[in-house]
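*Asks:* Using only what follows, build the 3D model:
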Amino acid sequence: MNGAVDHKGYEQPTYDLEFAETATEIRRYGPYLVAEVTMAGDRSTAITRGFRVLARYIFGGNAESRRIEMTVPVSQLPAGEDLWTVRFTMPAVRSASLLPAPKDSRIRFVTVPPSRQAVRRFSGWPTDHALRRQAEGLAHWIAERGLPKREGPYFYFYDSPMTLPWQRRNEVAFGLGEG
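*Replies:* Got it, this is the predicted structure:
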């Protein structure tokens, strides 16, 4: 896999770039490990709560009181009616067996299987309106090309909340079939 392997010095999952057009790409990701938690509520509330739970874990709120390197992106996926899964990518050199056990029983370790995704990058605040608009635009782009859309949308956030809107990197993605 070659693709971008870091953002502002933070590790991110590697991928092969299959196609690129302006801010839209088709990427092939290999498997990678995440820590995830599923939260109830609207999207904004769920990402805030899920982020706090996972941040507590990586900043030492675990069975070994050990810090884990920060990575990007923070991911958010729909998990049902008013349910959202929030994910932190784990460093590539780790396997679930090498990570300290979470103190919070809501945290799960999951290996995300290889995937092919259509991804659109955008800056600004990731409001519900902005995310919905970007997802609709990407879904339209996928349909125009006759690509086999499978799942999503997924939301990827790369920057701290303190980052100025025009310097922020956000992405919306849909899983694609092999088509």
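*Asks:* Every contact and neighbour count from this point should use C-alpha atoms.
*Replies:* Will do.
*Asks:* Any idea how many residues pack against the nearest residue to residue 113 once chain neighbours are set aside?
*Replies:* Leaving out its chain neighbours, the residue that sits closest to residue 113 by CA to CA, 6 or more residues apart in numbering is residue 31, at 4.6 Å. By other CA atoms under 10 Å, 15 other residues sit near residue 31.
*Asks:* Also the one 4 residues further on?
*Replies:* Residue crowding around residue 35 was assessed by other CA under 10 Å; the count is 20.
*Asks:* Please provide the structure for the following sequence as well, for comparison with the first:
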Amino acid sequence: MTLRQRLTHVAVAPNLVSYCLTMTEHQRYEVVSEFPGFELRRYEPHVLARVSVVGTFERAGSDAFRPLVSYLGGRNERAQKIAMTAPVLQESPVGRGSHDVSFVMPADASYEALPQPSDPSVTLEPHGVEWAAAARFSGRWTEQIFLEHASTLNDSVSAAGLTITGSARFARFDPPWTPWFLRHNEVVIPVMPPAGG
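*Replies:* Alright, predicted model coming up:
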């Protein structure tokens, strides 16, 4: 690690502690059905603040953190502070060669009401109602562990007769200093709503 990278980590650390300690609101959803190994959820409309980064899966979260937390801390058109919620999402769209890391905006904040980011690397994305399969697990934040759980969930979703509509994403609910065996992680795969859903 270079001196500049070390100084960057030191500068970001106080913000990391401050925001993670107040990360109490969770993304809202309804558990519609329970299947062996996963839940079928209906997520409420929401807004994501997203950054795309090139690099390893393991580095993506760290590289995207600074612009995202800076947006929440007031680096936006209104210098407005925004509460951090859980989870932090990470997705690696097929064929893109990059990783999308997103913060979920507070449930009461609409796209129109949120201030636009001052940093062009941060993008706000409104999302409507979303159906998804989700499985919880603990463990380290490595690509291998994520891919293993994503593969298992993919097989379980297919066995349940549900249709997958997008890439798997990794959801992290805890700050990085949480012991790996206590971490609340999830793998989430978007699906078509069942008939009558």
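*Asks:* ok, the aligned residue in structure 2 for the residue nearest to residue 113 of structure 1 - contacts?
*Replies:* Counting by TM-score structural alignment, residue 31 of structure 1 lines up with residue 45 in structure 2. By CA atoms under 8 Å, 6 or more residues apart in numbering, residue 45 of structure 2 lies in contact with 126-130.
*Asks:* now that we have these, which one has the most neighbours?
*Replies:* residue 130 (16 neighbours).
*Asks:* Quick check: closest non-adjacent residue to the equivalent of it over in structure 1.
*Replies:* Taking TM-score structural alignment for the superposition, residue 130 of structure 2 sits opposite residue 115 in structure 1. Once flanking residues are discounted, residue 115 of structure 1 sits nearest to residue 29: 5.2 Å by CA to CA, 6+ apart.
*Asks:* distance of that neighbour from residue 143 of structure 1?
*Replies:* With distances taken as CA to CA, to the nearest Å, residue 29 of structure 1 is found 21 Å from residue 143 of structure 1.
*Asks:* quick one, which of those two is more surrounded?
*Replies:* residue 29 (20 against 12).
*Asks:* Need the three-state assignment for residue 49 of structure 1.
*Replies:* Assigned by DSSP: H, G, I helix; E, B strand; the rest coil, the conformation of residue 49 of structure 1 is helix.
*Asks:* How about the contacts made by the aligned partner of it in structure 2?
*Replies:* In structure 2, the residue matched to residue 49 of structure 1 (TM-score structural alignment) is residue 63. Listed by CA under 8 Å, 6+ apart, the contact set of residue 63 of structure 2 reads residue 53.
*Asks:* Look up how far residue 100 of structure 1 lies from the residue of structure 1 most remote from its centre.
*Replies:* Centroid-distance maximum for structure 1: residue 64 at 25.7 Å, with CA atoms, centre = their mean. Residue 64 of structure 1 sits 6 Å away from residue 100 of structure 1, taking CA to CA as the criterion.
*Asks:* Which residue lies closest in space to residue 78 of structure 2, excluding its sequence neighbours?
*Replies:* Using CA to CA, 6+ apart, the nearest residue to residue 78 of structure 2 is residue 115, at 6.0 Å.
*Asks:* Contacts only, for that neighbour.
*Replies:* 76-78, 80.
*Asks:* what's the lengthiest helix in structure 2 in contact with?
*Replies:* Counting by DSSP state H, the longest helix found in structure 2 is helix 3-21. The contact list for helix 3-21 of structure 2 (CA under 8 Å, 6+ apart) reads 66, 69, 83-84, 174-175.
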